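Student: build the 3D model from these lines:
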Amino acid sequence: MSKKKERNTFTFPETFQVTSLIESPRDYDITDLVKVIGNKIMGYDTANITIYSNNSILNKYSTKDIELQAILYKNIVPHTYSLIIREDPGVSLESIICHEMVHFDQNERGDLVMEEKDNKLYFI
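Tutor: As a prediction, this is how the structure comes out:
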């Protein structure tokens, strides 16, 4: 008889909102993963993150050498982001989310600035 895996239960502040327009894998919820990383691990209480797929935006900034799997756009509204993930990404969704949440932290601390110029992205 196999023992049922126990899961942790978390509560999140109402000011940390995550909306996913892509389907979560069967074994976890994408919005919960983003909330755990952003609120419980990184300690942020305020965010509004929308997750969706749009290959054309990612293709626009990809090069012949690098195919972007995701990008985190910081919107003009404070603490508001769009996380765009490639449909059928070449790496695991967990890896993408963890990587992009590092950029979320960098943005919130003011350590990362992204600029668009001549249809290219520059990170300062």
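
Student: rest of the way, CA atoms for contacts and neighbours
Tutor: Noted.

Student: so H103 sits against Y73, correct?
Tutor: No: the criterion here is C-alpha atoms under 8 Å, and H103 misses it with Y73 at 9.5 Å.

Student: list the helices and strands the host helix or strand of L72 packs on?
Tutor: Assigned by DSSP states H and E, L72 belongs to strand 70-74. Applying 3 or more C-alpha pairs under 8 Å, 6 or more residues apart in numbering; DSSP states H and E, we find strand 70-74 packed against strand 80-85, helix 93-109.

Student: could you also give me the structure for this next sequence, so I can compare it with the first?
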Amino acid sequence: MIDALTVAVGVTALLLAAWCGFAAYRDEPTKDWHFIGMAVVSVLALAQLVIGLVQLAGGRSPDESTAVFLAYLIGAVACVPATGFMSLSERTRWGSVTVAAGAVVLAVLEVRLYDIWGGGHG
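Tutor: Okay, the predicted model is just below:
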């Protein structure tokens, strides 16, 4: 995996979490700008999925289980879009809280992906 991309996904996820958390603090639902932020984070996670699949297809493998690695990659891609869709049905501050929580979960998944792949050894 590419360490810089893992860091980029994690950092942008935390920035999204802070932004949506601030919106929740201000008693605001997610707005169009938040969805643009979610799209940026999601595209980075999707790029990470593609790179991970290409590396697996090329014969490289994680230090831990390949199945666990794939599950984390898929979960990372799905995390922010899932909470974004949920926020559409909850047009209150709680929609913003949901996205903020999902973005924090994504950042944690990134740390775990880094560990599963080999902690920078790959």
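
Student: report the TM-score for the pair.
Tutor: Once superposed, chain against chain, the TM-score is 0.30 (TM-score structural alignment, normalised by the length of structure 2); 56 aligned residues with a C-alpha RMSD of 4.0 Å.

Student: the strand holding L72 of structure 1: which residues count as buried?
Tutor: Residues of strand 70-74 of structure 1 classed as buried: 70-74 (neighbour count, 16 or more other C-alpha atoms under 10 Å).

Student: ok, of those residues, which one's closest to E116 of structure 1?
Tutor: Y73 (11.0 Å; C-alpha to C-alpha).

Student: the closest one against L83, yeah?
Tutor: Yes: between Y73 of structure 1 and L83 there is a contact under C-alpha under 8 Å: 6.4 Å.

Student: what helix or strand does L56 of structure 2 sit in?
Tutor: Secondary structure (DSSP H and E) places L56 of structure 2 in helix 32-57.

Student: next structured bit after that helix?
Tutor: Criterion used, DSSP H and E; the element after helix 32-57 of structure 2 is helix 66-89.

Student: can you check what angle separates that following helix from helix 32-57?
Tutor: 170 degrees (axes from the mean of the first three to the mean of the last three C-alpha atoms, to 10 degrees).

Student: just checking, what packs against helix 66-89 of structure 2?
Tutor: On a contact count with 3+ C-alpha pairs under 8 Å, 6+ apart, helix 66-89 of structure 2 meets helix 32-57, helix 93-117.

Student: for the helix holding L56 of structure 2, buried residues please.
Tutor: 34-35, 37-38, 40-42, 44-46, 48-49, 52-53.

Student: now for those residues, which pair is the farthest apart?
Tutor: Most distant of these, by C-alpha to C-alpha, are H34 and L53, 28.6 Å apart.

Student: contacts only, for the nearest residue to A8 of structure 2 once chain neighbours are set aside.
Tutor: Once flanking residues are discounted, A8 of structure 2 sits nearest to L44: 7.7 Å by C-alpha to C-alpha, 6 or more residues apart in numbering. When contacts are counted by C-alpha atoms under 8 Å, 6 or more residues apart in numbering, L44 of structure 2 touches 5, 8-9.

Student: mind checking how far the residue positioned nearest the centre of structure 2 is from A57 of structure 2?
Tutor: Taking C-alpha atoms, centre = their mean, the centroid of structure 2 lies closest to L106, which sits 3.7 Å from it. Using C-alpha to C-alpha, to the nearest Å, we find L106 of structure 2 at a distance of 24 Å from A57 of structure 2.
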